[in-house]
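S.K.: Predicted model, plus sequence, below.
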Amino acid sequence: MRCSVLILLLFGLAGCFGPVGGTIPVVTTDFRYSNAGGFGTQNAGFLSPGQMFVWDIQNNELEPVTTLQIPLTSKSPATVAGRQSSTGVSGLNITGIPSELSGQEAVIEASIAAQSTYSVVGASRENYSETLTAAAEFIRTMVAAGENPDLVFHPRDDNYRIVIINSVLRARNVNLSVGGIDATDSTRIVEISLNSPIGEVGSLKIRSGANTTCGAEEQSDQYPACFFSVLIRDPHYEPGNPLLQFRVKYSPKERLPEAFRRLR
């Protein structure tokens, strides 16, 4: 009986994507600030090392605070001739899903993510340190100026974190492909297959919601920061210590791409 029910469910899933030869639905996928395994977060806003934000995790909103002066501790040499790829793409925002695909959001997102690849030429990683030291110094400066850091960092409210960019990946050129077809240009529409536990169950057309182009000008050796990584901490006070501290605590990192997309 259980096997029969499973077979019926799987055939029902396949039927959700319409008959063979029917109109193929088109959805819009926003890859801005998506996460690429090994590269970091796609830097749609060309954010800089040291930029600090206060993150309201309850409302998933980021508030820019300042750009800290943090020292560069390591920089890997760029391999211009080499191409590196990341197929571990996540943190997408998909809109325009038609009613006939309602309830299949997880299948759609997983299918798009599995067929998406970032390729980078001339990658160079920069890591920065003394991030929390710089944050503490910024707070001391606020206090010395008569400002109340509690109004900015909300240390007594567990719904707030600080987010600091502490690593970037610079590149000569970045390409985003979906289903093996260039999708960097926001006007490009790409058709992909939708996959489920029973295999391919239909097709879907993807329109990239925004341009993800990132790279250097011709003949330039100044590479932009195309991806970044962050340090996340919980601001709080320890008993008997009047200085604001930053501790490691649970943070819903999977929601950060959407929070960055909301930045103005």
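M.R.: That came through, no problem.

S.K.: Only C-alpha atoms from now on, for both contacts and neighbour counts.
M.R.: Will do.

S.K.: What helix or strand is residue 5 located in?
M.R.: Counting by DSSP states H and E, the secondary-structure element that holds residue 5 is helix 2-15.

S.K.: Give me the helices and strands touching that helix, please.
M.R.: The elements that helix 2-15 packs onto, with contact taken as 3 or more C-alpha pairs under 8 Å, 6 or more residues apart in numbering; DSSP states H and E, are strand 199-208.

S.K.: by contact count, what packs against the strand it packs on?
M.R.: Using 3+ C-alpha pairs under 8 Å, 6+ apart: strand 199-208 touches helix 2-15, strand 26-30, strand 189-196.

S.K.: Toward the C-terminus, what is the element adjacent to the shortest one?
M.R.: Spelled out, it's strand 26-30. Next in sequence after strand 26-30, counting helices and strands by DSSP H and E, comes strand 35-36.

S.K.: residues of the helix holding residue 5 that come out buried?
M.R.: 13-14 (16 or more other C-alpha atoms under 10 Å).

S.K.: For the most centrally placed residue in the chain, give me its contacts.
M.R.: Against the mean C-alpha coordinate of the chain, by C-alpha atoms, centre = their mean, the closest residue is residue 34 at 3.0 Å. With contacts defined as C-alpha atoms under 8 Å, 6 or more residues apart in numbering, residue 34 is in contact with 41-42, 89-92, 257.

S.K.: which one of the helices and strands packed on strand 199-208 lies closest to residue 106?
M.R.: Proximity to residue 106 (C-alpha to C-alpha) singles out strand 189-196 among the helices and strands packed on strand 199-208, at 9.8 Å.

S.K.: okay, now the one to match up with it:
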Amino acid sequence: MKKFFILTVANQMLLGCQSDVIRPSFDYASTSLGVYNSGLLNVGQLFVWDMRENTLTRLDEIPFPDTPTSKTNPTTLVASNISSVGFSAGIDSAVKANASAAIRENVSIQVNSGSREEYRATISLLSNEINRKKAFGEDVDNSWLLRRSAEPDSQLRYILVRGLVTSDKAELVAKNTAGGELALVIPGGKGGNVKVDLSKEALASCTGSRSPCFLSFQVLKPFINENGNYDFEPVRGVPASKIGDLLKTL
């Protein structure tokens, strides 16, 4: 099994010219606490997902209550199992795979004063906003693709931001860090090594009082109910990493 290890200042010099440096992006990375909110999205943000074309379109923000349905007391939280990390174009696929595995196994995000905020009755909130827009003459049937999405064989789904993890500060933490350098060494191409430099990732979206650091989502399939109105059925089993990858395309 391949071994990944933390790079120290001392062994960095041993790599010499055999080592390349890559700097991953954590934009909309998936974690155990949710998707990292690099775009500073708010609860209630609605998207339409075209599953056939694998595209995401940003729609409106659904008005949510000022107070969440549930909220935990602030505490230290740890986001682990980090995946869906981005890399620059041109990096070898095997190097990407090794770097992703190294990050997943060795890196976490420590969240200070973290609090989970979740909202329920989200389908009612969405339906109320549709009715409000229609009452004001807005053509949401077309602008939100509602008519198309409610067809029985439609490949359109809606993705709604339904919860947050807020924090005052978050920072990357790597196992067995030594020498004050936040970096990993992984096997590279042609027998060399690659340095995965994490020091440039400041997680700025998680800095400041009650910053919206991580997101949770609800995926919905529209249909026409017995009263002839739009209604929504929750879709299970869509991984957060899939949503994170879709958000990267915006």
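M.R.: Right, received. Where do you want to start? None of these values were measured; they are calculated from a predicted model.

S.K.: for the alignment partner in the second structure of residue 48 of the first structure, helix, strand, or coil?
M.R.: In the second structure, residue 48 of the first structure lines up with residue 42, judged by TM-score structural alignment. Counting by DSSP: H, G, I helix; E, B strand; the rest coil, the backbone at residue 42 of the second structure sits in coil.

S.K.: If you drop the residues flanking it in sequence, what lies closest to residue 42 of the second structure?
M.R.: Nearest residue to residue 42 of the second structure in three dimensions, chain neighbours excluded: residue 161, at 7.1 Å (C-alpha to C-alpha, 6 or more residues apart in numbering).

S.K.: tell me the contacts of the one you found?
M.R.: By C-alpha under 8 Å, 6+ apart, the residues touching residue 161 of the second structure are 42-46, 215-218.

S.K.: Throw these into JSON lines and include neighbour count, thanks.
M.R.: Putting those into JSON lines (neighbours: other C-alpha atoms under 10 Å) gives the following:
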{"residue": "42", "neighbour count": "18"}
{"residue": "43", "neighbour count": "24"}
{"residue": "44", "neighbour count": "22"}
{"residue": "45", "neighbour count": "18"}
{"residue": "46", "neighbour count": "24"}
{"residue": "215", "neighbour count": "29"}
{"residue": "216", "neighbour count": "21"}
{"residue": "217", "neighbour count": "21"}
{"residue": "218", "neighbour count": "17"}
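
S.K.: Go through these and say which is closest to residue 95 of the second structure.
M.R.: Within the contacts of residue 161 of the second structure, the smallest distance to residue 95 of the second structure is 28.4 Å, found for residue 215 (C-alpha to C-alpha).

S.K.: I'd assumed residue 32 was in contact with the closest one.
M.R.: No. Proximity of residue 215 of the second structure to residue 32 does not meet the contact threshold set by C-alpha atoms under 8 Å, at 10.7 Å.

S.K.: circling back to that earlier point, if I line the two up, what does the residue nearest to residue 42 of the second structure land on in the first structure?
M.R.: Correspondence of residue 161 of the second structure to the first structure, assessed by TM-score structural alignment: residue 165.

S.K.: what helix or strand is that match on?
M.R.: Using DSSP H and E, residue 165 of the first structure sits within strand 160-170.

S.K.: Ignoring the adjacent residues along the chain, who's closest to the equivalent of residue 60 of the first structure over in the second structure?
M.R.: Applying TM-score structural alignment, one finds that residue 60 of the first structure aligns to residue 54 in the second structure. For residue 54 of the second structure, ignoring the flanking residues on the chain, the nearest one in space by C-alpha to C-alpha, 6+ apart is residue 246 at 7.5 Å.

S.K.: Equivalent analysis for residue 196 of the first structure, please.
M.R.: When the adjacent residues along the chain are set aside, residue 196 of the first structure lies closest to residue 107, with 6.5 Å between them (C-alpha to C-alpha, 6+ apart).

S.K.: what's in contact with stretch 65-81 of the first structure?
M.R.: Residues external to stretch 65-81 of the first structure that are found in contact with it (C-alpha under 8 Å, 6+ apart): 48-54, 121-131, 134-135, 138, 171-172.

S.K.: Quick check: buried residues in the longest strand along the second structure?
M.R.: Across the second structure, the longest stretch assigned as strand under DSSP state E is strand 211-224. Of the residues in strand 211-224 of the second structure, those scored as buried under the neighbour-count criterion (16+ other C-alpha under 10 Å) are 211-223.

S.K.: cool, and stretch 27-37 of the first structure?
M.R.: When neighbours are counted by 16+ other C-alpha under 10 Å, the buried residues of stretch 27-37 of the first structure are found to be 27-36.

S.K.: Repeat that for stretch 116-130 of the second structure.
M.R.: 116-119, 122-123, 126, 129-130.

S.K.: And residue 22 of the second structure, how far from residue 68 of the second structure?
M.R.: In this structure, residue 22 of the second structure and residue 68 of the second structure are 40 Å apart, going by C-alpha to C-alpha, to the nearest Å.

S.K.: nope, residue 174 of the second structure is what I meant
M.R.: From residue 174 of the second structure over to residue 68 of the second structure (counting by C-alpha to C-alpha), the distance is 33 Å.

S.K.: Give me the more crowded residue out of the two.
M.R.: residue 174 (19 against 16; other C-alpha atoms under 10 Å).

S.K.: what's the closest non-adjacent residue to that one?
M.R.: Going by C-alpha to C-alpha, 6+ apart, residue 174 of the second structure has residue 107 as its nearest residue, at 4.5 Å.

S.K.: Against residue 179 of the first structure, how distant is the aligned residue in the first structure for the one you found?
M.R.: Structural correspondence for residue 107 of the second structure with respect to the first structure (TM-score structural alignment): residue 116. Note on residue 116 of the first structure: its distance to residue 179 of the first structure, by C-alpha to C-alpha, is 6 Å.
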